[in-house]
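Novice: Make a model of this:
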Amino acid sequence: MNWKASISILAIIFSLTSCVTNKELTYFGEKETDEALIEQSIRMNEKPYRVQVGDLLSISIKSTDKRLVAMFQPVAAENAAGIQSEQSLYYNGFTVSKHGNIEIPILGKMNVLAYTLDEIEESVKKKLLDEYFNKAEDLFIVVKLAGLRFTVTGEVVNTGIYTLFQDRVNIIEALASAGDITTVGNRKDVLIIRQYPQGQKIHHIDLTSVDAFDSPYYYIQPNDMIYVKPLKQKSLGTGTTLVQSITTVVTVLSLVTSVLVLSRNL
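Specialist: Sure, this is the predicted structure:
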């Protein structure tokens, strides 16, 4: 083996052992962007969520007539702060059926598919006023998603199924729940697998670019699955930091040197 071949081998080694760059680890890029444009993009993406099949709704009915309210609402276990547990919400919430309906005691079935939460509130309130209650001021309705449930898997610190009790959750908050992306996770191409009436669809978002704020997938939806692919550095088993890369190079150099010495002695 001559010196030219050795140089070629070393060049290949250096290309394979390149560490993960700061650019690959930085969210939303390093270029200057008008903050006003970013805020505008986020506001444009904040469209009201429309209910889908499989969603779990929490419907709270309050009135001065406690006895009448009890007819329409199941008794739910609450903690000392008056907050229902996730398990309690699962058993006492209202699941949207495959036909897009929920069934409220006494009121019966109501179609809520593709409705916003505000629209469902108005529908429930109107039906109660038309058939049971007398005064609008005596009736208060609150409809919320019973937790926003999603799955995070791939190159994150803690994979798993998470539930956040918020009206809106962006992808950064979702990833933070899983401990964030690891140093060998691909932030440039994060996959979001979303549920639709026709089935599942895969979407892509680049979290290293400020264009992520413009993405319709910046805000996640119930039952989304977020998958973070590994960078090539992991699949090759090479260093992810400069120190690790140098260690790998030194190890391989020692191997090449040994091979050269042995080949000359043969």
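Novice: contacts, neighbours, all on C-alpha from now
Specialist: Noted.
Novice: Just give me the neighbour total for residue 183.
Specialist: Here the number of neighbours of residue 183 (other CA atoms under 10 Å) works out to 21.
Novice: Apologies, that question was intended for residue 135.
Specialist: The number of residues near residue 135, taken as other CA under 10 Å, comes to 9.
Novice: ok, it - contacts?
Specialist: residue 129 (CA atoms under 8 Å, 6 or more residues apart in numbering).
Novice: so how far is residue 65 from it?
Specialist: To residue 65, residue 135 is 11 Å away according to CA to CA, to the nearest Å.
Novice: Overlap in contacts, the two.
Specialist: Taking CA under 8 Å, 6+ apart as the contact rule, residue 135 and residue 65 have no neighbour in common.
Novice: For the stretch 101-250 of the chain, which segments count as helices?
Specialist: Counting by DSSP state H, counting those that start in this stretch, one finds helices in the stretch 101-250 of the chain at the ranges 117-131, 171-177, 232-236, 242-265.
Novice: Point out the one among the ones you listed that comes closest to residue 207.
Specialist: Set against residue 207 and scored by CA to CA, the helices of the stretch 101-250 of the chain come closest in helix 171-177, at 8.8 Å.
Novice: Let's compare: structure for the following, please.
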Amino acid sequence: MKNLCLFLSISTILLACSPQRDLVYFSNLSEVANSRVKSDTELRLQKNDQLSIAVNSLNTEYNVLFANSSSGSTSNTNVSTGKASIKINSNGAINLPLLGEIPVEGLTIDEAQQLITKELKKQIKSPVVTVELVNFKITVIGEVNKPASLNVPGNQVNLLEALGMAGDMTVYGKRNNVLVIRETNGVRNMTRLNLNDKNVYDSPYFQLKQNDIVYVEPDKSKEKEFSPNNRALPIITACISAVAVLATALIR
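Specialist: Below you'll find the predicted structure:
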């Protein structure tokens, strides 16, 4: 009878055990570490990006012309400020009054701003150009508390910030295996990042880009917990515990 009780007790413990989860980000960080953001992580403009471009100059006629222009994919305009919303076309360019097509694909926001200013100086006096990306969007799905497609204010967001915007990972999320999907020049690239490792900062995928998709995979404990084959596990465990208690009482 004692052997039976011992067997039942061990069985209960084994059934109750679950894999240990490492829920700590950068768990191998033992001291303060400094690192620089790599230059190749800076946002680059892509086809179909929507830009907000404001032009102010001493030539008020051009300001009005720019705001009223219907060339290219200009959709929303503001005449008083010379501001327009323009989409980068399939050629990777934008269409501007007097200038025609200006190739901006692959440029940073600052580089695009400088290029437009340089070209406008050939036509008008003292142009001041401001360029903003208005459709910076990322998608976070999987084991997060608020999966969603997120509009990002500004032009920069990293993986941790994106997870924070999605309510952080659930306890089932694999912190050592986060998938980032990125499409560049028609090529879809996928990589997995380990958020338990401080070296994740060195990955060019840690700094997210427009239209990136972040997928947080569930760990095996959730698969087991929600598997149809394991739905009776709590009942079985409870029965074994009851039998163990009863057997102990009978021995006494």
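Novice: Any idea what the TM-score comes out to?
Specialist: The TM-score (TM-score structural alignment, normalised by the length of the second structure) is 0.77; 230 aligned residues with a CA RMSD of 3.2 Å.
Novice: quick one: what's aligned to residue 169 of the first structure in the second structure?
Specialist: Using TM-score structural alignment, the partner of residue 169 of the first structure in the second structure is residue 157.
Novice: and if you look at residue 141 of the first structure?
Specialist: Using TM-score structural alignment, residue 141 of the first structure lines up with residue 129 in the second structure.
Novice: What sits closest to its match if chain neighbours are left out?
Specialist: residue 55 (4.8 Å; CA to CA, 6 or more residues apart in numbering).
Novice: picking up where we left off before, could the helices of the stretch 101-250 of the first structure go into CSV alongside distance to residue 19 of the first structure and mean neighbour count?
Specialist: Output for the helices of the stretch 101-250 of the first structure, formatted as CSV (distance: least, CA to CA, whole Å; neighbours: other CA atoms under 10 Å):
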stretch, distance to residue 19 of the first structure, mean neighbour count
helix 117-131, 47, 15
helix 171-177, 23, 18
helix 232-236, 7, 13
helix 242-265, 6, 13
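Novice: Tell me which of the ones you listed sits nearest to residue 30 of the first structure.
Specialist: Of the helices of the stretch 101-250 of the first structure, nearest to residue 30 of the first structure by CA to CA is helix 171-177, at 17.1 Å.
Novice: in the first structure, what residues pair with the longest strand anywhere in the second structure?
Specialist: Longest strand in the second structure, counting residues (DSSP state E): strand 173-184. Aligning strand 173-184 of the second structure against the first structure (TM-score structural alignment) gives residues 185-196.
Novice: mean deviation of the matching stretch from the second structure?
Specialist: By mean CA distance after the TM-score superposition for the first structure, the fitted stretch 185-196 of the first structure averages 0.9 Å away from its aligned residues in the second structure.
Novice: Contacts made by that stretch with the rest, please.
Specialist: Counting by CA under 8 Å, 6+ apart, 24-25, 27, 52, 154-156, 181, 200-209, 217, 221, 223-231 sit against stretch 185-196 of the first structure.
Novice: one step back: now for the residue nearest to residue 129 of the second structure: which residues touch it?
Specialist: By CA under 8 Å, 6+ apart, the contact list for residue 55 of the second structure reads 63, 66, 81-83, 127-130.
Novice: circling back to that earlier point, please identify which of the helices of the stretch 101-250 of the first structure is closest to residue 12 of the first structure.
Specialist: Once those are compared by CA to CA, helix 242-265 is nearest, at 10.5 Å.
Novice: Just list what the closest one packs against, helices and strands only.
Specialist: Applying 3 or more CA pairs under 8 Å, 6 or more residues apart in numbering; DSSP states H and E, one finds that helix 242-265 of the first structure makes contact with helix 3-16.
Novice: Show me what the helix or strand just after the helix it packs on is packed against.
Specialist: As assigned by DSSP states H and E, the chain's next helix or strand after helix 3-16 of the first structure is helix 22-25. Packing partners of helix 22-25 of the first structure (3+ CA pairs under 8 Å, 6+ apart): strand 185-196.
Novice: from the chain's centre, how far out does the strand it packs on sit?
Specialist: Computed by CA atoms, centre = their mean, to the nearest Å, the chain-centroid distance of strand 185-196 of the first structure equals 9 Å.
Novice: Tell me who's in contact with the alignment partner in the first structure of residue 101 of the second structure.
Specialist: Under the alignment (TM-score structural alignment), residue 101 of the second structure maps onto residue 109 of the first structure. Counting by CA under 8 Å, 6+ apart, residue 109 of the first structure makes contact with 101-103.
Novice: Give the buried subset of those as a PyMOL selection command.
Specialist: Here is the PyMOL command that selects the buried residues among those (16 or more other CA atoms under 10 Å):
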select buried, resi 101+102
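Novice: buried sites along the longest strand of the second structure?
Specialist: 173-182.
Novice: repeat for stretch 201-216 of the second structure
Specialist: Using 16+ other CA under 10 Å as the test for burial, stretch 201-216 of the second structure gives 201, 205-216.
Novice: end-to-end on that stretch?
Specialist: 18 Å.
Novice: just stretch 238-246 of the first structure next, same as before
Specialist: Using CA to CA, one end of stretch 238-246 of the first structure lies 10 Å from the other.
Novice: just stretch 165-180 of the second structure next, same as before
Specialist: 16 Å.
Novice: re the thing from before, tell me which of the buried residues of strand 173-184 of the second structure is nearest to residue 135 of the second structure?
Specialist: residue 182 (15.9 Å).
Novice: can you tell me how far the closest one sits from residue 158 of the second structure?
Specialist: 14 Å.
Novice: Residue 118 of the second structure too?
Specialist: 32 Å.
Novice: before we move on, what about residue 201 of the second structure?
Specialist: Distance from residue 201 of the second structure to residue 158 of the second structure, by CA to CA: 9 Å.
Novice: joint contacts of those two?
Specialist: Between them, residue 201 of the second structure and residue 158 share no contacting residue, judged by CA under 8 Å, 6+ apart.
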